[in-house]
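# sequence and predicted structure are below.
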Amino acid sequence: MTELEKGPQGQRRGRGARERILGAARRLFREQGINTTGMDQICSVAQVSKRTAYQHFTSKDELVAEHLRRLDPDTMPEVFDRTDLTPRERLLAAFDKPHSIPSHEATPLCPFIAAAVEIADPHHPARRRAYDYKTSVAARFAETARQAGATNPVQLGEQLALLLDGAAARTRTLDTEALPTAASIATLLIDNALPAEPPGAPLTPV
């Protein structure tokens, strides 16, 4: 295919087709779900032919997996990679607001959870991606907890990851923001997991 191939509306299509396909998939998956979104609709919104779409993605399964990979490839770097916060502050920052997805696109349910719920096949590449992502979130929590001096950083990491997922699910179910309550619970978990510091002790270094 050349850069001059025309899409379904007769417009010239260049190398931006892949990004348009991913952008259309992201929007449609968010608005109406994965299973109810077909490749025909994605191609129509992206203004590409199905031939073009399948040259970039061999199947819808591959497109869904790439969609998830693009959402947050580095696992919340805007939280865990911050150098202006102490490790304890970074743990709590994870509960400030939804991350990695622009606010105007944010879904009330974590897209990785949504994909795992919609896709029954445990071997589906998107399910694998969701599993890897959720594992990496817990791992980043655990590493940050270790830096903060937690006595059992792996346990705290799992607790905070579970709490974050629970807040996302509750927000979706009740249509109300659950992160402030989750942040309060996280504060208790973190304070209980960290060794008490004597009065006047310096903050844990980043």
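Thanks, I have the structure now.

# from here on, just use CA atoms for contacts and neighbour counts.
Fine.

# contacts only, for Ala17.
By Cα atoms under 8 Å, 6 or more residues apart in numbering, the residues touching Ala17 are 46, 48, 52-53.

# can you check Ala178 too?
Ala178 neighbours (Cα under 8 Å, 6+ apart): 167-168, 170-171.

# same check, this time on Ile101
Contacts of Ile101 (Cα under 8 Å, 6+ apart): 71-72.

# swap in 7 Å and give it another go.
Applying Cα atoms under 7 Å, 6 or more residues apart in numbering to Ile101 gives the contacts Leu71.

# before we move on, the earlier item: of the contacts of Ala178, which is the nearest to Leu71?
Of all these, Leu71 sits closest to Ala168, with 16.0 Å by Cα to Cα.

# burial of the closest one, as a residue count?
23 (other Cα atoms under 10 Å).

# quick one: what helix or strand has it in it?
Ala168 is located in helix 153-174, with elements delineated by DSSP states H and E.

# circling back to that earlier point, which two among the contacts of Ala17 are spaced furthest apart?
Ala46 and Thr52 (10.5 Å).

# buried residues, the helix holding Ala168. List them.
153-161, 163-172 (16 or more other Cα atoms under 10 Å).

# same deal with stretch 97-117?
Applying 16+ other Cα under 10 Å to stretch 97-117 flags 98-100, 107-116 as buried.

# ok, stretch 37-47 next?
Quick answer for stretch 37-47 (16+ other Cα under 10 Å): 37, 39, 42-47.

# picking up where we left off before, now, which of the contacts of Ala17 lie within helices?
Using DSSP state H to define helices, the subset of the contacts of Ala17 located there is 46, 52-53.

# ok, and here's another one to check against it:
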Amino acid sequence: MDIDTQLLSAAERLFDHDGFNATGMGRVVNETRLSSRTVYKHVGSKNALMARVLAERRKRFFEHTDFTTTTALFASLQRWADAEGVRGCLFFRVQAETGGSIPEIAAQVAAYQAQLRTRIADLVASEAGVVDEQLTDQILALFEGATTAATYRGTAVIGAAHACALELVRKRAQQ
């Protein structure tokens, strides 16, 4: 494993499990077993490291997630939760921790949010046969809500959100 991969993997695990503010660079250094000089040479700063972690997470998430149908979307979320665990959305958690005050992190969060909404809007247009901003927002809310609710209700809530989303799409397609 190369140094960048090692750093990003360790940092993502730490930030995801313990949070951005609770994870100091010393923990990243200890986790990677690299010198602090090497770590800072490759990442520059904690903020830059978090932005890189988010960029890689976003890439991995969108490669994993199937936006072809509502069923495929929620099945992807279920597989993600099974593989990654249920701690809520890392993008929203880091946005809440930083308050949007760190430009490079805020840019990554905004890119994720925009990409997610666009992909869901395309799914809705394909399945419902029409561009529908309200239905897009409803499916987005169900998807993100299931991501959060799974942290305290378990992954069965993903199935409940899926059923609701299917009903909304079905009703819109019949109009």
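Happy to help now that I have it. The structure displayed is predicted, hence computed values, not measured ones.

# quantify their similarity with the TM-score.
Once superposed, chain against chain, the TM-score is 0.86 (TM-score structural alignment, normalised by the length of structure 2); 173 aligned residues with a Cα RMSD of 2.3 Å.

# next SSE downstream of the helix holding Ala168 of structure 1?
Next element after helix 153-174 of structure 1 (DSSP H and E): helix 179-193.

# in structure 2, point out the residues matching that following helix.
Aligned by TM-score structural alignment, helix 179-193 of structure 1 corresponds to residues 158-172 of structure 2.

# off-centre distance for the matching stretch?
Distance of stretch 158-172 of structure 2 from the chain centroid (Cα atoms, centre = their mean, to the nearest Å) equals 21 Å.

# now the longest helix seen in structure 1: which residue numbers in structure 2?
Looking across structure 1 with DSSP H, the single longest helix is helix 125-148. Aligning helix 125-148 of structure 1 against structure 2 (TM-score structural alignment) gives residues 104-127.

# so which bits of the matching stretch are buried?
104-106, 108-109, 112-113, 116-117, 119-125, 127.

# and what of stretch 34-50 of structure 2?
39, 43, 46, 48-50.

# could you dump those to JSON lines with secondary structure and distance to Arg57 of structure 2?
Converted to JSON lines, the buried residues of stretch 34-50 of structure 2 look like this (DSSP: H, G, I helix; E, B strand; the rest coil; distance: Cα to Cα, whole Å):
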{"residue": "Val39", "secondary structure": "helix", "distance to Arg57 of structure 2": "19"}
{"residue": "Val43", "secondary structure": "helix", "distance to Arg57 of structure 2": "16"}
{"residue": "Lys46", "secondary structure": "helix", "distance to Arg57 of structure 2": "16"}
{"residue": "Ala48", "secondary structure": "helix", "distance to Arg57 of structure 2": "14"}
{"residue": "Leu49", "secondary structure": "helix", "distance to Arg57 of structure 2": "12"}
{"residue": "Met50", "secondary structure": "helix", "distance to Arg57 of structure 2": "10"}
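
# and which of these is nearest to Leu14 of structure 2?
Met50 (10.5 Å).

# aligned to Thr147 of structure 2, what sits in structure 1?
In structure 1, Thr147 of structure 2 lands on Ala168 (TM-score structural alignment).

# how much space is there between that match and Ala46 of structure 1?
29 Å (Cα to Cα, to the nearest Å).

# look up the closest residue to Ala149 of structure 2, ignoring the ones flanking it.
The shortest distance from Ala149 of structure 2 to any non-neighbouring residue, by Cα to Cα, 6 or more residues apart in numbering, is to Val157 (6.8 Å).

# likewise for Val29 of structure 2?
Excluding the flanking residues, the one nearest Val29 of structure 2 by Cα to Cα, 6+ apart is Ser36, at 5.7 Å.

# what lines up with the one you found in structure 1?
Under TM-score structural alignment, Ser36 of structure 2 pairs with Lys50 in structure 1.

# just checking, its match touches Ile42?
No. Using Cα atoms under 7 Å as the test, Lys50 of structure 1 is too far from Ile42 to be in contact (9.1 Å).

# tell me the contacts of Leu194 of structure 1?
So Leu194 of structure 1 contacts 149-151 (Cα under 7 Å, 6+ apart).

# just among those, which is most surrounded?
Ala150 (22 neighbours).

# confirm that that one lies within a helix, as I assumed.
No. Under DSSP: H, G, I helix; E, B strand; the rest coil, Ala150 of structure 1 sits outside any helix and is assigned coil.

# could you verify my assumption that the residue nearest to Val29 of structure 2 touches Val28?
No. Between Ser36 of structure 2 and Val28 there is no contact under Cα under 7 Å: 8.8 Å.

# from Ala126 of structure 1, how far off is the match of Ser36 of structure 2?
From Lys50 of structure 1 to Ala126 of structure 1 the distance is 21 Å (Cα to Cα).
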